[in-house]
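S.K.: what follows is a predicted structure for the sequence shown.
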Amino acid sequence: MTAHHTDSASNLPQAHYPYKVMAIYKFAALPDCEALKTPLAQFCCNQGIKGTLILAPEGINGTVAGSAEAIDALAEFLFVSGPFGTRLDGAETKYSFAEEAPFLRMKVRLKPEIVTLRAPEADPSKQVGTYVEPENWNALIERNDVVLVDTRNDYEVGLGTFQRALDPKTASFVEFKDYVAKHLDPARDKKVAMFCTGGIRCEKASSYLLSQGFEEVFHLKGGILRYLEVTPKEESRFAGECFVFDERVSVGHGLELGNATLCRACRHPLTEADRAHKDFTEGLSCPYCADDTAKHKAAAERQHQMDLAKKRGTAHLGDAVKEIAARAKKEKIARAEESRARNGES
């Protein structure tokens, strides 16, 4: 690992867990992102790494997991020896650990943006707000002249957020522009502080606010994850758990595994209170999709297939399922071709 990407995660209490998790993003000029996709995917697959990485002309974003050796090798590939050269140097990179595999397969995706806002005027490579280190965050957000905004989506905010933070109640980040137009005023809100999971949304959001005439814009460096990693629990101003986009669902202070689960019908994160609700049925429904019969039907079928797989002693998730499905499809095609051949069909 390079000197630019030192790994403090080895001090975490979960450091003995078998899976090392890397969350990374950087706004960097990658006009050749399409050519970078295949070598990056091949490297990750060869190392047994799983997760999702997004490449776009504006940079890289994603989270992956594998053995500690594999993730360290990926860091070397991204920052030193691979086709990216030094373009990802200084990337916001966070490491944590998981007891069970947090991802089921490896995906490298090409997208127009690494975080979708659809606002060309928001260009973090040209201007961003002021970074605030986690140790200075509490003092900033406790000031009366600072407006604190959570830039995450409503289902994420529902699991946990900072005290006094405004919730834009967005279903997607694209809606953040409308929230700003309706609820924030550069003439009134002279100082705006923002935060998100890992820092990436805030970089683009802060750039957008500056483009709209806001004078002072601050954002939490490294996001909630970095704050939870380094801030003593007794000093924390974050209430609840932080939603993460993998099978862990949520983490708490010290990046310990949280208590949230996912509804298998609608994928909404669920708290203990949600699971105690009358509309919650394990694997089938939750309070957030109680009226969506289509989702319930799909979830019921999925649960049925999982139960059958369990009885047969076969896998039902991840790459094993993918391999089984591919083999079944191949066998089906072969049987169809044999049938056509027997019947003299062309």
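M.R.: Alright, I've got the coordinates.
S.K.: CA atoms for contacts and neighbours, from now on please.
M.R.: Noted.
S.K.: so where do the helices sit in the stretch 51-200 of the chain?
M.R.: For the stretch 51-200 of the chain, the helices defined by DSSP state H, counting those that start in this stretch occupy 68-76, 134-141, 154-157, 176-183, 200-211.
S.K.: what's the closest of those helices to Val108?
M.R.: Closest to Val108 of these, according to CA to CA: helix 68-76, at 13.6 Å.
S.K.: tell me how far the closest one lies from the chain's centre.
M.R.: Distance of helix 68-76 from the chain centroid (CA atoms, centre = their mean, to the nearest Å) equals 19 Å.
S.K.: ok, and here's another one to check against it:
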Amino acid sequence: MVLHNRVSATELKQRLAAETFRRVTVSFYQYAKISDPQIFRDDLYLALHQLGVFGRIYVAHEGINAQISIPEHNYEAFRDHLYTIPFLNGIRLNIAVEDDGKSFWVLKIKVREKIVADGIDDPTFDMDNRGKYLDARAFNELTEDPDTVIIDMRNHYEFEVGHFDKALEVPSDTFREQLPMAVEMMKDNKDKNIIMYCTGGIRCEKASAYMLHHGFNNVYHLEGGIIEYSNKAREQGLPNKFRGKNFVFDDRLGERITEEIISQCHQCGEPCDDHINCANEGCHLLFIQCEKCAAKYNKCCSEACAEVIALPEEQQAEMRKGIDKGLMLFNKRKRRRLPKPGDSAL
């Protein structure tokens, strides 16, 4: 059997749209020592492909990181298989807060150097020495302590649309940039209670270990991240201290936690927290766009890009040749701006 997808994206999306059953979007991770990530990856691909699982999974010597969607009728079979793997037996599965079942349309499992890129090359760094878990109730209680600092370990575009009340942003595009920045930001507060949080727990768990490695004393991380917190707060009737939308790395690009909108459309400035990728594939900029601007610019970041997507596909493809889009993110702090009319289009 071929251990990767060979069907076109167009056909896969059509198959997803034609499905008559419900899917459940789930994320999970585990730091563990995997001796042969490639063999582990191949065995996992075979099992999940047979269950109709879609999603994105990274496997490395340090563990596994997964964001997937599972046919509801195969959910128990999926969970049972996962629990046959010793280091995943009983693992917490974060079920999406807001889910339309269309989060993924293909299964991709990749072997990586690390399950989350961190830039750490210190051989004395130890993931086994990590901060203390906080569940939703304990998080709420500790955040009431004036000697507590809450640090958001997500990227700037995630923080922009939603974050915990009084949380500090570490303004950056990547996790590897954030780690040393967080240490520097908190260097005079080593004895305070420091709570790290992220989307599903994987980044803040590593960040808590990094802070302890650099001499901080009272370090905590939110168990299961924003996703688990929001589910537990709802189930237990707890006050939800998160404001706005939780950015997610799948086709949804966000799940609504509260009705509050704390960000603005990057084009007109109206209240909005809907992320979109520019429809011009030669640009693909990630930015926030309201419905009004989406109609005006045809889901593009500028008039220039809107003009490009009106061209024949063959001409667009020719224009894209040789373009390195890099990390295409709208970032106000780095003074990146959306293209204006008259700018050259990618």
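M.R.: Alright, I've got the coordinates. Source: prediction; values computed, not measured.
S.K.: hey, which of the helices of the stretch 51-200 of structure 1 is tucked in deepest?
M.R.: For these, average neighbour numbers computed from mean count of other CA atoms under 10 Å are highest in helix 200-211, which has a mean of 24.
S.K.: alignment lookup: Ser339 of structure 1 to structure 2.
M.R.: Aligned by TM-score structural alignment, Ser339 of structure 1 pairs with nothing in structure 2.
S.K.: any idea how far Ser339 of structure 1 is from Ala328 of structure 1?
M.R.: Ser339 of structure 1 sits 16 Å away from Ala328 of structure 1, taking CA to CA, to the nearest Å as the criterion.
S.K.: could you do Glu113 of structure 1 as well?
M.R.: According to CA to CA, Glu113 of structure 1 and Ala328 of structure 1 sit 36 Å apart.
S.K.: please identify which of these two sits among more neighbours.
M.R.: More neighbours surround Glu113 than the other of Glu113 of structure 1 and Ala328, with 17 against 12 (other CA atoms under 10 Å).
S.K.: and that one? What does it align with in structure 2?
M.R.: Under the alignment (TM-score structural alignment), Glu113 of structure 1 pairs with Lys114 of structure 2.
S.K.: returning to what we had before: which one of the helices of the stretch 51-200 of structure 1 lies closest to Asp246 of structure 1?
M.R.: Proximity to Asp246 of structure 1 (CA to CA) singles out helix 154-157 among the helices of the stretch 51-200 of structure 1, at 12.9 Å.
S.K.: compared with structure 2, how much does the closest one deviate?
M.R.: When structure 2 is overlaid, helix 154-157 of structure 1 sits 0.4 Å from its aligned residues on average, using mean CA distance after the TM-score superposition for structure 1.
S.K.: tell me where the stretch 51-200 of structure 1 has strands.
M.R.: 59-66, 92-98, 106-110, 130-132, 147-150, 160-162, 191-195 (DSSP state E, counting those that start in this stretch).
S.K.: what about Gly62 of structure 1, how many neighbours?
M.R.: Neighbour tally, Gly62 of structure 1, other CA under 10 Å: 20.
S.K.: can you give me every residue that contacts the aligned residue in structure 2 for it?
M.R.: Matched by TM-score structural alignment, Gly62 of structure 1 corresponds to Ala66 in structure 2. Under the criterion of CA atoms under 8 Å, 6 or more residues apart in numbering, the neighbours of Ala66 of structure 2 are Ser27, Phe28, Tyr29, Gly55, Arg56, Ile57, Tyr58.
S.K.: what of Leu74 of structure 1?
M.R.: The neighbours of Leu74 of structure 1, taking CA under 8 Å, 6+ apart as the test, are Phe43, Cys44.
S.K.: just say helix, strand or coil for the aligned residue in structure 1 for Gln30 of structure 2.
M.R.: Taking TM-score structural alignment as the criterion, the aligned counterpart of Gln30 of structure 2 in structure 1 is Lys26. Under the three-state scheme (DSSP: H, G, I helix; E, B strand; the rest coil), the conformation of Lys26 of structure 1 reads as strand.
S.K.: quick one: Lys26 of structure 1 and Leu55 touch, right?
M.R.: No: at 10.2 Å, Lys26 of structure 1 and Leu55 do not qualify as touching, with contact defined as CA atoms under 8 Å.
S.K.: what touches both of those two?
M.R.: Joint contacts of Lys26 of structure 1 and Leu55 (CA under 8 Å, 6+ apart) are Asn61.
S.K.: geometric centre of structure 1: which residue is closest?
M.R.: Averaging the C-alpha coordinates of structure 1 gives a centre point, and the residue nearest to it by CA atoms, centre = their mean is Phe245 (3.8 Å).
S.K.: how about that one, what's its match in structure 2?
M.R.: Structural alignment (TM-score structural alignment) places Phe245 of structure 1 against Phe249 in structure 2.
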